[in-house]
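sequence first, predicted coordinates after that:
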Amino acid sequence: MMIRSAPVSDTGLKAFLLALLLLLPALPGAAQQDGQVRVPIEAAAGIAERALLEGQPDLALQLAKGLLQRDPNDAYAHFIAARALMQLKRPRDGRRAAALAYRHARTGMEKFQAAQLAAKLSLDGEQAALAQVWLRRSLLHLPDESYRDRVIADYKILRRISPWSVSAQFSLAPSNNLNNGADGPYSLIDGLPVVGLLSGDAQALSGLRATSNLTFSRRLSGSKTHETRLTGQYYAQRVRLSEDARALAPGAENSDFAYDHLELGLQHITDTGDGPLQFEASAGRSWYGQSPYQWQYQAGIGRGFKLSDHAGLRLSAQYEHHVYDSPLLDPIDTLNLRADYSAKLKSGDRIGLGLMLSKSQSDTANSRQSRAIGYLGYSLAEPVGPAKLSGRIGASLQRYPDYAVGFLTVPGGREDRMVFGSVDFSFQKLDYAGFVPTLTLTARKTQSNVSRFDTNEVSMSFGIRSSF
C-alpha cells in the first residue's frame, strides 16, 4: 500500500535515480510520472540522509520540502533541510530551519542536536552572539553530563570570537534601609550642644529594592596583542516602600528613590607580556527620583601584573568629573587610586585583597572629602551543600574637612567610619541554560560624628547570573 509520497523535480533527477538504485533496488511503489520521481514517504528520509553523505544537498533539500508538505511539524525534515542548507552555503536559512527542528523536536536528544546545529549555522552566518544563545539552549538538553564541559568550552571560544559582549544582572532585595537614612529621629553633632529632628524621609525606610544592570561592549579593532572596544551600561533601581516606611514618611513615593544611570565609553587593552595595560574613558548621565541628577565623566588607566602562575596584582588610577543639575552643587573632581591582589590557593580556594584611596575637590564645601577603603575576599572552590560560597569583609574611613550643617560648622569636620560584609551563595545545581540563582546577604554599619549619617543596613538579595 502506498503512503502519500514526496515529489522530486527534474533538477537532480539523475542523482536521485542513482541514490534510488543504490538504496532501493527492489522497493515497490517507486515510479516516474510527468518528469517527477515519487517515492514512499518512509523511504524519503533515508534517501535524503544518503544524499547529504554523497554531497547532494539539492536533492536532500527537495526531499525535506516534500516531507514538510505532508507534515509541517516534522522535526527531522526540518533538521535535514538545515543540514542541506549548510552544505549549500546558506547558513542563515539553515539556522531558521534548525530553529524549527528545535521547536518541533520531541526528545531531548533531538533538541540537543538541533540546538547544536543552529549554533554552528549561526556562526557560519557571522552571528556569533546568536550562536551563544543556541549553545546555552543546548545545555538544557544534554544527553549526559559529559557533554557539559565541551559545550561550555565552545561557548567561551564564541565569546572570544564575537565582537559583541552582553551581560545582564537582576536582583530583588528586601532591605531595612532603602534610602541610606539615619538610625534615629534626632540630628546631633558631636561637640555642639544642638539637637534637631530629622524628617521621616531622612530616616531609614524599609521595603523592597529591585535592580538591573545591563552592560555591553563592541570590539572595534583587535589583534593578538591589543583590543579596542565601545562600551555601554544601563543601571536601574526601583523600590517599593513598606507600610512602616509609608507611616514614617507619608509624603514619600516609590518613585522618589528611583535611580537610572546610562553610560557610554571606550576601552583599549594592550598585552604587555606580563600583564594587560588598560585605558578607558566614558561619559554618563544619571537620574534620581525620575529627575535629571548629574553628568559624570571618567578617564582611567590600569595595569595588571602576573606575580606567579596563581597570583596577580592590578594597579589603577581614575579621574572623575561630576556636574550636577542642581544649582546648589558645584562640580566635583575626584581622583581614585586602587590596588587589588588575587591568588589561587593550593586548595583551589581564592583570596582577594584590595585598597582604594580617593580625594574629591569642589567649590561646595560639603563635597570636599577624602576616603580610604580596604577589603578581604574569599571564595571556596568546593560547594557547601547545594551552593558555592564566597564572602567579603571590609572597612572605610571618610572625612569631610569643611562640613557644615546649615550655618553650623562641624568641629574638626565630619568623619564617617563604616564596616561592611557580604556572603554570596551561588546555586550551581539549579543551573538553567548556564544561568544560576544567587542569594547574597549584605550588612553595613556607619558611625559618624554627625548623627544624620549614623546608618545601618541589612539586605538579602536574590539574583541570577551566568555560571561561566
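Yes, it's here.

can we go C-alpha only for contacts and neighbour counts from here?
Will do.

in a helix, Ala51, correct?
Yes - the assignment for Ala51 is a helix, going by DSSP: H, G, I helix; E, B strand; the rest coil.

for it, what are its contacts?
Ala51 sits next to 19, 57, 59-60 when contact means CA atoms under 8 Å, 6 or more residues apart in numbering.

please repeat the previous calculation with a cut-off of 10 Å.
Counting by CA atoms under 10 Å, 6 or more residues apart in numbering, Ala51 touches 15-16, 18-19, 45, 57-61, 63, 84.

same for the helix or strand in which Lys14 is found, what does it pack against?
Lys14 belongs to helix 13-23 when assigned by DSSP states H and E. In this structure, helix 13-23 packs against strand 36-39, helix 41-53, helix 57-70, with contacts taken as 3 or more CA pairs under 10 Å, 6 or more residues apart in numbering; DSSP states H and E.

how far away is the nearest residue to Arg137 once chain neighbours are set aside from Arg465?
Leaving aside its chain neighbours, Arg137 sits nearest to Ala433 (5.7 Å; criterion: CA to CA, 6 or more residues apart in numbering). Distance check for Ala433 against Arg465: by CA to CA, to the nearest Å, it reads 11 Å.

again, but for Asp201
According to CA to CA, Asp201 and Arg465 sit 33 Å apart.

so between those two, which is more surrounded?
Ranked by neighbour count (other CA atoms under 10 Å), Asp201 and Arg465 place Asp201 first, with 20 against 17.

against that first model, consider the following:
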Amino acid sequence: MRRFQVLAVVIALWGAGAAAQETTAVPLDQAGQIAAQALLAGEVELALQIAEAVLAQLPDDRDALIVVAAAAPRVGDPARGRSAGTQAWRVSETDAQKYEAARLTALAAANEERFTLSTFWLRRALTVAPNEEQRAQTIRDARSVTRRNPWSTRLSFSLVPSNNVNGGADSDDCTDAGIFNCSLSEDAVALAGWRASLGFSAQYRLQEAQDSRTFVGLQYQTTRVRITDDVDVPDEAFTTSNYTLSLRHDRALTNGTLGLNASRGRFEYRSLISSTNTTEAEEYDIWRLGIDRRIPINDRTLLSGSLGREWLEYSVSGIGEVDRRRASIGLTYALDSRDRLSGSIAVSDSVGETNKNYTSQDITISATYSWAEPIGPISLSLGGGLRWNEFPEYRIGFTPADKRNDRTMFVNANIGFPRVSYAGFTPSLRIDASQTESDVSRFDRTTLSAGFTISSQF
C-alpha cells in the first residue's frame, strides 16, 4: 500500500496552552478521512492542504473532494469549492452522499453570488434528500437564496381540457334582443378540446435599498388549442402569443407599501377567413400604467387597492384604439386557524375610439377562502364571484345601436399536492366553471375546464 507523509498539527490545551506537532505516515486511502477530521476540529487550512495533497494522487477521492468543497469557500476560494463539490456529486454512490455533495456545491455557488446556480444544486439536493426534515430545510434554504438572487426566472406549463376552448356561444342561434336573427359560424360556437399554454418570465432587480426596490421584467406566453369536436375549424384559429416588457418600483412606507408599474406588451392572435378556411395574423399593442397600495389594518387584516390605465391599439382598422381605466380594492383577513379569507371589488371603464362595441363598463365582485393546512394529501383554496358587463352602444352589423348586458357567475378551485414533489416542483390542479347570460345570445356561454400545472415551491 502506498503511503505518504501527512503533517498533522495536533493542538492540546494544557493550562495556559501548549502545542505539539508531529509528522505521521498514513495510508493514502485514509488521508481523506484525516482531512475531514481536521476540518471538523476547525483546522480549515490544514484540512484543505491535506485534501489537495490527496487529490493530486487520487483525483476521485470522495472524502478529499468533500473537504475541499467545504473548506475552500471558508478560505476565500468558493469557485474551487464548487468545482470539488460537483466532482464529489459525480463520484458519490448513495443518495446520502449525493445530498451532502449537492448541499456543499450550492453553498459554494451562493458564496460566489451565483444564486441561480446555487438554486439548481439545491434542487438536485431535493431529489436525494434522506428524510422529510432535510427536505424541508433545503426548501427553506432555497427560498433564502431566491430572495438574494437579483434574477428571477419562471417556466410554466399547463394542459387544460375544456368544453369551450374558444369562448364560444352555447348555441348557434344569434339574436339581438329579438331584433336580429342569424346562425353563428362554427368557430363562434363553443368547441370542446384541449388548451396547452407555455410561459416564461425573467425578472431582474435593478435596485434594492432598505425601503425600496426596482425590477425590470420580460414575460412571454403562448397558447395552442387542439379541437376534439368534429368541425371544419383549424386548430391554429385559436393560437395566441403575448410578450410583455415591464418595470416596477416598490417602496416601503410607515404604514404598508406603495407600488408603481409600467409595461408595454403585444398580443398576437389569428382571425379565421371563413371563405377559405384559413387564418390571418392579427395583433394589438397594449401600454399599461398602474399604482397599488397595501396597508395592514392590524396583525390579521390587510387592505389593498390599485388604479390603472391601459391603451390598446389594434392592427385591425375596424377596431382601432381602446382606452381603459381600472380600479380595485381588496381585503384579506387571517383567521385563528391561519386560514385566509379575501374579497375584492374591481371596476373598469373602456372607451372604443373607433369601434363602439369596445366601449363598456365592468364590475367584478370576488371572494376566496384558502386553507392554511393541507386537507389530507391536498392543499385547497376555493373562490367565486359575479361580473357585470354593460355595452351601452353595442351594434350587430347594421342594426341600430342598443345596450348589451352580460352577467357572469364564476367559481374556481385550486388544488395542490404538496406531498408530490420533485426537485422543488409540485403539481396543482385548477378547476374553473362559469356561466354567462347576455342580452345578445351570441355571448351566452357555459365553460368548464380543469387545468394541470407545475409550479416551484420557491
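It's in. Nothing here was measured: the structure is a model prediction, and the numbers come from that model.

sorry, back to before: which outside residues touch the next helix or strand after the helix holding Lys14 of structure 1?
Beyond helix 13-23 of structure 1 in the direction of the C-terminus, DSSP H and E gives the next helix or strand as strand 31-33. The contact list for strand 31-33 of structure 1, computed with CA under 10 Å, 6+ apart, reads 7-8, 17, 37-40.

among these, name the buried ones.
Listed as buried from the contacts of strand 31-33 of structure 1 are 7-8, 37-40; burial here means 16 or more other CA atoms under 10 Å.

quick one: map Thr228 of structure 1 onto structure 2.
Using TM-score structural alignment to pair residues, one finds that Thr228 of structure 1 aligns to Thr214 in structure 2.

who are the packing partners of the helix or strand where Ala84 of structure 1 lies?
Assessed by DSSP H and E, Ala84 of structure 1 sits inside helix 75-87. Helix 75-87 of structure 1 sits against helix 41-53, helix 57-70, helix 91-104, helix 108-124, with contacts defined as 3+ CA pairs under 10 Å, 6+ apart.

flag every buried residue along the second one.
Within helix 57-70 of structure 1, the residues that qualify as buried by neighbour count (16+ other CA under 10 Å) are 57-68.

and if you look at the last one?
Neighbour counts over helix 108-124 of structure 1 (16+ other CA under 10 Å) mark 110-124 as buried.

just the closest of these to Ser360 of structure 1, please.
Nearest to Ser360 of structure 1 among the buried residues of helix 108-124 of structure 1: Leu123, at 47.8 Å, using CA to CA.

residue in structure 1 paired with Arg123 of structure 2?
Here Arg123 of structure 2 is matched to Arg136 in structure 1, going by TM-score structural alignment.

what does Ala177 of structure 2 correspond to in structure 1?
Per TM-score structural alignment, Ala177 of structure 2 is aligned with Asp190.

touching, Asp29 of structure 2 and Pro59? I think so.
No - Asp29 of structure 2 lies out of contact with Pro59 (CA atoms under 10 Å); the separation is 11.7 Å.

which position in structure 1 aligns with Asp299 of structure 2?
Aligning on TM-score structural alignment places Asp299 of structure 2 opposite Asp309 in structure 1.

about what we covered before: name all residues that make contact with the residue nearest to Arg137 of structure 1.
By CA under 10 Å, 6+ apart, Ala433 of structure 1 lies in contact with 133-141, 466-467.

if I look at it, how far off is Leu139 of structure 1?
From Ala433 of structure 1 to Leu139 of structure 1 the distance is 5 Å (CA to CA).

buried residues in stretch 152-164 of structure 2?
So, applying 16+ other CA under 10 Å, buried residues of stretch 152-164 of structure 2: 152, 157-164.

how close does whichever residue in structure 2 pairs up with Tyr375 of structure 1 get to Gly305 of structure 2?
Using TM-score structural alignment, the partner of Tyr375 of structure 1 in structure 2 is Ser366. Noted for Ser366 of structure 2: a distance of 14 Å to Gly305 of structure 2, by CA to CA.

what's the answer for Arg445 of structure 2, then?
According to CA to CA, Arg445 of structure 2 stands 31 Å off from Gly305 of structure 2.

do the same with Ala372 of structure 2
Distance from Ala372 of structure 2 to Gly305 of structure 2, counting by CA to CA: 24 Å.

could you measure from the aligned residue in structure 2 for Gly46 of structure 1 over to Ile11 of structure 2?
Here Gly46 of structure 1 is matched to Gln33 in structure 2, going by TM-score structural alignment. In this view, Gln33 of structure 2 and Ile11 of structure 2 are 18 Å apart by CA to CA.

who has more neighbours, those two?
Taking other CA under 10 Å, Gln33 of structure 2 and Ile11 do not tie; Gln33 has more neighbours (20 against 13).

hmm, back to that, the residue nearest to Arg137 of structure 1 pairs with which position in structure 2?
Taking TM-score structural alignment, Ala433 of structure 1 has Ala423 as its aligned residue in structure 2.

try Ser362 of structure 1
By TM-score structural alignment, Ser362 of structure 1 lines up with Gly352 in structure 2.

wait, Tyr327 of structure 2 sits on Arg293?
In this structure residue 327 of structure 2 is Ala, not Tyr. No - taking CA under 10 Å as the definition, Ala327 of structure 2 is not a contact partner of Arg293, at 11.6 Å.

overlap of the contact sets of the two?
Taking CA under 10 Å, 6+ apart as the criterion, Ala327 of structure 2 and Arg293 both touch 305-307.

tell me the one of those nearest Arg338 of structure 2?
The closest of the shared contacts of Ala327 and Arg293 of structure 2, once distances to Arg338 of structure 2 are taken by CA to CA, is Gly305, at 22.6 Å.

not counting its neighbours along the chain, what's nearest the spatially most central residue of structure 1?
Structure 1 has Ser167 as the residue nearest its centroid, 2.4 Å off, counting by CA atoms, centre = their mean. Setting aside the residues directly before and after it, Ser167 of structure 1 is nearest to Thr215 in space (CA to CA, 6+ apart), at 5.2 Å.

pull the contacting residues for the one you found.
165-169, 231-235, 262-264.

mean distance, the lengthiest strand in structure 1 to its aligned residues in structure 2?
Counting by DSSP state E, the longest strand found in structure 1 is strand 291-308. Comparison of strand 291-308 of structure 1 with structure 2 after fitting gives an average deviation of 0.9 Å (mean CA distance after the TM-score superposition for structure 1).

immediately after that strand, which helix or strand?
Scanning forward in sequence from strand 291-308 of structure 1 by DSSP H and E, the next helix or strand is strand 311-324.

distance from that next one to the middle of the chain?
Centroid separation for strand 311-324 of structure 1 versus its chain: 22 Å, with CA atoms, centre = their mean, to the nearest Å.
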